[in-house]
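Student: give me coordinates for this.
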Amino acid sequence: MITLRSFFLAVTLIFSSQLVLVPVVVAKVKQEQSIISESQASRKAQKAVAGKVLKVELKGNVYRVKIYQDSGRVVYVKVDAITGKIRK
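Tutor: The predicted model follows:
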């Protein structure tokens, strides 16, 4: 038979585990909301390297922008998805 003390202990554990998980989920949502868009990443990459954007991929926190230059050369530019800065 469950005692009142065991019941309160179980309820306390359930609520305390939720309090630990909530900040983690909120931080992840804020991070996802603060990344720049694909179009912003492509514009920043085009400012760094002139040419036509062929493809934009998000891998982790970095956009990988594929650009076709007028010379016929294809280059990849990495753009930080959070700060928008060009990475080397």
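Student: only C-alpha atoms for contact and neighbour calcs from this point on.
Tutor: Will do.
Student: and Lys47, what element?
Tutor: Taking DSSP states H and E as the criterion, Lys47 maps to helix 38-48.
Student: against which helices or strands is that helix packed?
Tutor: For helix 38-48, the packing partners by 3 or more C-alpha pairs under 8 Å, 6 or more residues apart in numbering; DSSP states H and E come out as strand 52-59, strand 62-68, strand 74-80, strand 86-87.
Student: at 6 Å instead, please
Tutor: Based on contacts counted as 3 or more C-alpha pairs under 6 Å, 6 or more residues apart in numbering; DSSP states H and E, there is no element that helix 38-48 packs against.
Student: can you list the buried residues in it?
Tutor: If you call a residue buried by 16 or more other C-alpha atoms under 10 Å, then helix 38-48 has these buried ones: Glu38, Ala41, Ser42, Lys44, Ala45, Gln46.
Student: one more sequence to fold, the one below, so I can look at both together:
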Amino acid sequence: MAFGNLEGQIMGRDNLTPMQIAQHSLFTAREKLDLLHQLRADAAGAEAEGHAFGFASGEIDEAIAHVHRGVQDGVGTETAFKGDY
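Tutor: As a prediction, the model looks like this:
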């Protein structure tokens, strides 16, 4: 297969963890929260089907809280490169 095993790539160690997403400087706070909420929904779906997802829901919730604290402190409301779009 040209692209390999997609599930293996998703669950691989080279992917971002929830906290790495929360601390990533190229995402806005809104983008981080959108990604983390989607990740939490995917994790809940996997758990409901009895599958391991790779991240505990507490780890995702901690990352979401980290983004919220950053917004309260005025961090992460804009991308690192303004005007690129």
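Student: quick check: TM-score for this pair?
Tutor: Overall, the chain-to-chain superposition scores 0.28 on the TM-score scale (TM-score structural alignment, normalised by the length of structure 2); 26 aligned residues with a C-alpha RMSD of 1.6 Å.
Student: sorry, back to before: got the buried residues of helix 38-48 of structure 1 as a markdown table, with distance to Val74 of structure 1 columns?
Tutor: Conversion of the buried residues of helix 38-48 of structure 1 to a markdown table gives the following (distance: C-alpha to C-alpha, whole Å):
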| residue | distance to Val74 of structure 1 |
| --- | --- |
| Glu38 | 19 |
| Ala41 | 17 |
| Ser42 | 14 |
| Lys44 | 17 |
| Ala45 | 13 |
| Gln46 | 13 |
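Student: tell me which of these is nearest to Thr12 of structure 1?
Tutor: Proximity of the buried residues of helix 38-48 of structure 1 to Thr12 of structure 1, judged by C-alpha to C-alpha, is greatest for Glu38, which lies at 44.1 Å.
Student: could you find the closest non-adjacent residue to the closest one?
Tutor: Sequence neighbours aside, Val56 is the residue nearest to Glu38 of structure 1 in space, at 6.5 Å (criterion: C-alpha to C-alpha, 6 or more residues apart in numbering).
Student: and the one you found, how far is that from Lys30 of structure 1?
Tutor: When C-alpha to C-alpha, to the nearest Å is the yardstick, Val56 of structure 1 and Lys30 of structure 1 sit 22 Å from each other.
Student: now the longest helix along structure 2: buried residues?
Tutor: For structure 2, the helix reaching the highest residue count under DSSP state H is reported as helix 29-48. By 16+ other C-alpha under 10 Å, the buried positions in helix 29-48 of structure 2 come out as Ala29, Glu31, Lys32, Leu33, Leu35, Leu36, Leu39, Arg40, Ala43, Ala44.
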